[in-house]
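S.K.: structure, please.
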Amino acid sequence: MSRPLSYMRPAAQGFAVTLLVALAGCGLSSSRESAKPSEPVPVAPSVVPQGELRQSTVKRMVMKPASMPAPGVANDAVVGGYRVEPREQYEKLPDNPIHSVAETPVSTFSVDVDTGSYANVRRFLNQGSLPPDGAVRLEEMVNYFPYHYALPADGSPFGVTTEIAPSPWNPHTRLLRIGIKASDRAVADLAPANLVFLVDVSGSMDRREGLPLVKSTLKLLVDQLRDQDRVSLVVYAGESRVVLKPTSGREKAKIRNAIDQLSAGGSTAGASGIELAYQMARESFIDKGINRILLATDGDFNVGISDFDSLKQMATDQRKSGVSLTTLGFGVDNYNEHLMEQLADAGDGNYAYIDNLLEARKVLVGQLSSTLAVVARDVKLQVEFNPAQVSEYRLLGYENRALKREDFNNDKVDAGEIGAGHTVTALYEIVARGEKGWLDPLRYASVPKSDGTPGELAMLRVRYKPAEGGNSRLIEHPIAAAQQNDKPSDDLRFAAAVAAFAQQLKGDGRYTGAMSFKDTAQLARSARGEDPFGLRAEFVQLVELAQSLKPAP
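M.R.: Predicted coordinates:
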């Protein structure tokens, strides 16, 4: 019986890849590979490796000398002195630095409700490989999971929860968890929606993980449409065109039929497709309604405007019209994750990666209100630490969401949006005054004195703009030092396990020390708590899978 390549020994993998490259060059393929399924096969988020290296995959790889790796792409395999590189693109950012409270007491960043990194990491692990560093964004992995946070109680659009507990990987530090929970809304109570499905039908989407999965995903959303909603369908390949003009949500059969007719082929003129989608959204604009484009693509733009900065600027300019942009990532091998995440950020939307139909259902059915309805815009968080209580800190994740201190009060500085029912989690690792930290003490540092608030560990400030517009508003939430809890909640312990896993996947163990994948799995398993959808149980399995894939020291 044949075995998946991911189960082979390294030497056997190298021979297999070499053989497949040779076969691809000769134009040989099996009948199994030449068959193209007309409908996607639903794939549950299991941990069984599914990533056999196929001939079609090898054809899409770039061969280059092993001494010249390209920056920002997925992990490579070296074959016969050459590096086989999938053309996936990621932004690799350094971890947030450690700050001395005496020197930098204030930390400011924009919220992030994206979850695409977790689903993408899951895809790599299920295919039998560890993800590249750039694919791992700690905050998106932590925010993938729901947590029990306080609901709004004072007329603001969200409630605030804080908790402090010992860090599981460093006996000298503590974790400060900040949780935000937006008010929820039933789909039936949402404002009328004007949605434009923008679908990439280029040749790179001609695979099971591409257009067939997109079509099944969009049909899930069609089932949720109401009579007052309107849907348009725009596609692009070598050129862009309108497949379905604005159509009432009551005409579900007509919308499904338009989706069924889509087929893939040609180059990728993504920019012209985005321009046409915004034009359609403006033509059927609903005042005081939801006006949103849902872009389904692998992000591999290669015709027309294709450079990153120009595409991002286009989304930034177009959001002023009141139309937001959500990106749904699909595909493998040539996936441009960097562009997908940043386009959603610039377009005042959110980003998700769809690796299977269960994830599609989670994003477009279970979390439809969060995906479509914004309850607060330009949400910024700022934490000021009390030097009498805290000597050092580091923010875990949010590296590409950092803001300057003065940006917090500047309403012209863009920040993240929060949808109905969204939860946002931020974790700080802190060193209490008198504990051993990461930094050597300064010889000439003055001893911090109490400023009249000795019981406060920090002050949390949240600034946001109402969804309907207007000037920003401020919420202040003092964090008491007495919140320190030696028996933390399951939610904090589980979030800590996810944060540990994200840091371990990056491989350097700089901050997690001797904590292993096994320790992380045990922590997550003991903190599962209520898990109605099995998401936390699946996480434990993914950690165990990563442990089996980790190279021997």
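S.K.: going forward, measure contacts between C-alpha atoms and count neighbours the same way
M.R.: Will do.
S.K.: skipping adjacent residues, who's closest to Thr316 in space?
M.R.: Ala346 (4.9 Å; CA to CA, 6 or more residues apart in numbering).
S.K.: touching, that neighbour and Gln313? I think so.
M.R.: Yes - Ala346 is within contact range of Gln313, at 7.5 Å (criterion: CA atoms under 8 Å).
S.K.: between these two, which has more neighbouring residues?
M.R.: Neighbour count, other CA atoms under 10 Å: between Ala346 and Gln313, Ala346 has more, with 23 against 13.
S.K.: which residues does the more buried one contact?
M.R.: For Ala346, the contacting residues are 312-313, 315-316, 319, by CA atoms under 8 Å, 6 or more residues apart in numbering.
S.K.: most neighbours of all those residues, which one?
M.R.: Using other CA under 10 Å as the neighbour criterion, Ala315 leads these with 24 neighbours.
S.K.: tell me which element that one falls in.
M.R.: Ala315 belongs to helix 308-318 when assigned by DSSP states H and E.
S.K.: that helix: what's the following helix or strand?
M.R.: Sequence-wise, the next helix or strand downstream of helix 308-318 (DSSP H and E) is strand 324-329.
S.K.: Val375 versus the residue nearest to Thr316, what's the distance?
M.R.: 18 Å (CA to CA, to the nearest Å).
S.K.: mind checking how far Ile479 is from Gly419?
M.R.: For Ile479 relative to Gly419 (CA to CA), the value is 25 Å.
S.K.: where does Thr161 land in three-state SS?
M.R.: strand (DSSP: H, G, I helix; E, B strand; the rest coil).
S.K.: isn't it right up against Ala150?
M.R.: Yes - the criterion here is CA under 8 Å, and Thr161 meets it with Ala150 at 6.1 Å.
S.K.: next up, for comparison:
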Amino acid sequence: MAISRAKTCATVLAILSTTGMGLLAGCSSSGNYAAPEKVTTVDVREQGAAPPPPPPPANSVVVTGATRAADGLYAPPAPAFVPPVMPAVNPGRERYDGKEVSPVHLVQSEPVSTFSVDVDTGAYANTRRFLTQGMLPPADAVRTEEMINYFRYAYARPDSREAPFSVTTDVATTPWNPDTRLLRVGLRGYDLPRAARPPANLVFLLDVSGSMNSPDKLPLLKTALSGLAGELGPKDTVAIVVYAGAAGLVLPPTNDPRKIRAALDQLQAGGSTAGAAGLKLAYNIAEDNFIEGGVNRVLIGTDGDFNVGVSDRDDLIAMIEKKRDSGITLTTLGFGQGNYNEAMMEQIADHGNGNYSYIDTALEAKKVLGDEMSSTLFTIAKDAKIQVEFNPAVVSQYRLLGYENRALREEDFDNDKVDAGDIGAGHQVTAIYEIVPAGVKGWIGPRRYGKEAPKPNPAAREMAYIKLRYKLPGGSTSRLIERPLSAKLLANASAPSGDFAFATAVAAFGQTLRGDALMNGYSAGQIESLAGEQTDYWRQEFLKLVDMADSLKGG
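M.R.: So this is what the prediction gives:
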């Protein structure tokens, strides 16, 4: 079936003409491309990287960088064998965009806290990578909200897709500060039944540049996507684009897991990184196969080392936002170490209304691209924002643990033109505030020239008011969920237990790794005790990571 998109071939031909590489089979002089009988691509190695192979014996199957004559699957020329080398971690070469720990706010002057929801988990897996290799992560690499949201909690299941969230709130005493309390706000998205999932048009953009030539990069990426091939529904399609010295279409849209896996098996790493060129081609293919009412998403698998082409992050973000507004979202999957550009990966996923995950093991690959893929792909609500207004008669000071790069202005909450986070089927979002009850000494002392703080009001019925604003998929007008929080929650607070205790332990771990000065020396042993005994594999692993971090600190 011919797929008409002049700009797709124009993009590819322009790239190839500048590199001196051959044309993509299926591209015509008219600028259109068609899915040929044999899948087509380009040789993604740098020109001159290796001499051409000798002619094959007579009657043998010829393999080239454009086609495999036997079955039409992509197979680049085999480069000279290079034994895989695991690079040593060098945090100085890795790039992060950490924010300062969220400050304390006085309720009297700043009663409202507003932020965009975040369901990324990459910071947790990346932190695990550092710890398992015997290093503490850089503070800038740790985002507490991604640590907390890596785990699932026992929130109530919503009943209807029309009201796609349940909202859970609870208050507990703070384990590291007897004068403060913790407020947890938990959201759980509607679980979309498999039969009700919309069809998905997925385009994988895979980095096969030389920097991906190590066991924890391209081989792990191939394993991850090979597992995903078996999760496809009957109406889903996958296309594969690769980029290195140039960009090329490896596999046109298909639903056949065997073709997807065979194409992945042939990928080799080599060349420089032209990420922007590959991204343009991936978007064009996604547009060509756009499914109205379905999932249209580009998924990038890379070490984030965009070092050729449009490398300016602002330019990339502008392009990604434009495509996002047209209905094509973006997910990033980070791999590897040494030259990892996490700052790029996390930010472009946020601006693309997708998700950012870091994959450090085969188990994490299965978790992200198997167990959690439905919540990653199938959006049940978009532009979700949370706003909490504290009552100064009950709460005097507060701070939000994490979400520093998701903060919004108060006026952004009611503005439907302000983009915010998307939530997928079954997704959970957890936020934890540390608050100071009115009349209790807090972190900030009284001001000489400021207004006198309101007197505590024991008769006050509300400690805070929570609002959640979101749009249904395809909608342009937001909906609002509102809930007052009873002041009795604060008065009756006790030590956190169960899921709340575990979430608090994860938050404490994240904040201590960030060097939060308000943790009052809360120790690894106290974090482990707070988390309690766990039977879940991932939670048990968390306890081991806490112990590893303590050992590395000399605890």
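S.K.: quick revisit: I'd like the contacts of Ala346 of structure 1 laid out as CSV, including distance to Arg510 of structure 1.
M.R.: Shown next, in CSV, are the contacts of Ala346 of structure 1 (distance: CA to CA, whole Å):
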residue, distance to Arg510 of structure 1
Lys312, 33
Gln313, 36
Ala315, 37
Thr316, 36
Arg319, 40
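S.K.: not counting sequence-adjacent ones, nearest residue to the aligned residue in structure 2 for Ser240 of structure 1?
M.R.: Aligning on TM-score structural alignment places Ser240 of structure 1 opposite Ala247 in structure 2. Closest residue to Ala247 of structure 2 apart from its sequence neighbours, by CA to CA, 6+ apart: Gly278 at 4.9 Å.
S.K.: the one you found -> structure 1?
M.R.: Applying TM-score structural alignment, one finds that Gly278 of structure 2 aligns to Gly273 in structure 1.
S.K.: distance of that match relative to Glu33 of structure 1?
M.R.: Distance check for Gly273 of structure 1 against Glu33 of structure 1: by CA to CA, it reads 30 Å.
S.K.: more neighbours, these two?
M.R.: Using other CA under 10 Å as the criterion, Gly273 of structure 1 and Glu33 rank with Gly273 on top: 24 against 10.
S.K.: would you say that one is within a helix?
M.R.: Yes - using three-state DSSP, the assignment for Gly273 of structure 1 is a helix.
S.K.: at the geometric centre of structure 2, which residue sits there?
M.R.: Tyr356 (1.5 Å; CA atoms, centre = their mean).
S.K.: which residue lines up with it in structure 1?
M.R.: When structure 1 is aligned by TM-score structural alignment, the residue opposite Tyr356 of structure 2 is Tyr351.
S.K.: can you pull the contacts of that match?
M.R.: Neighbour list for Tyr351 of structure 1: 114-116, 326-329, 340-341, 344-345 [criterion: CA under 8 Å, 6+ apart].
S.K.: swap in 10 Å and give it another go.
M.R.: By CA atoms under 10 Å, 6 or more residues apart in numbering, the contact list for Tyr351 of structure 1 reads 112-117, 140, 294-295, 325-329, 337, 340-345, 363, 371.
S.K.: farthest residue from the center of structure 1?
M.R.: Relative to the chain centroid, structure 1 (CA atoms, centre = their mean) has Tyr444 farthest, 43.2 Å.
S.K.: so that one, which state does it fall into?
M.R.: Classified using three-state DSSP, Tyr444 of structure 1 is coil.
S.K.: how close does it sit to Ala102 of structure 1?
M.R.: Per CA to CA, Tyr444 of structure 1 is found 12 Å from Ala102 of structure 1.
S.K.: again, but for Arg510 of structure 1
M.R.: 23 Å.
S.K.: and those two? Which one has more around it.
M.R.: Neighbours per residue, other CA under 10 Å: of Arg510 of structure 1 and Ala102, the larger number sits with Ala102, 18 against 10.
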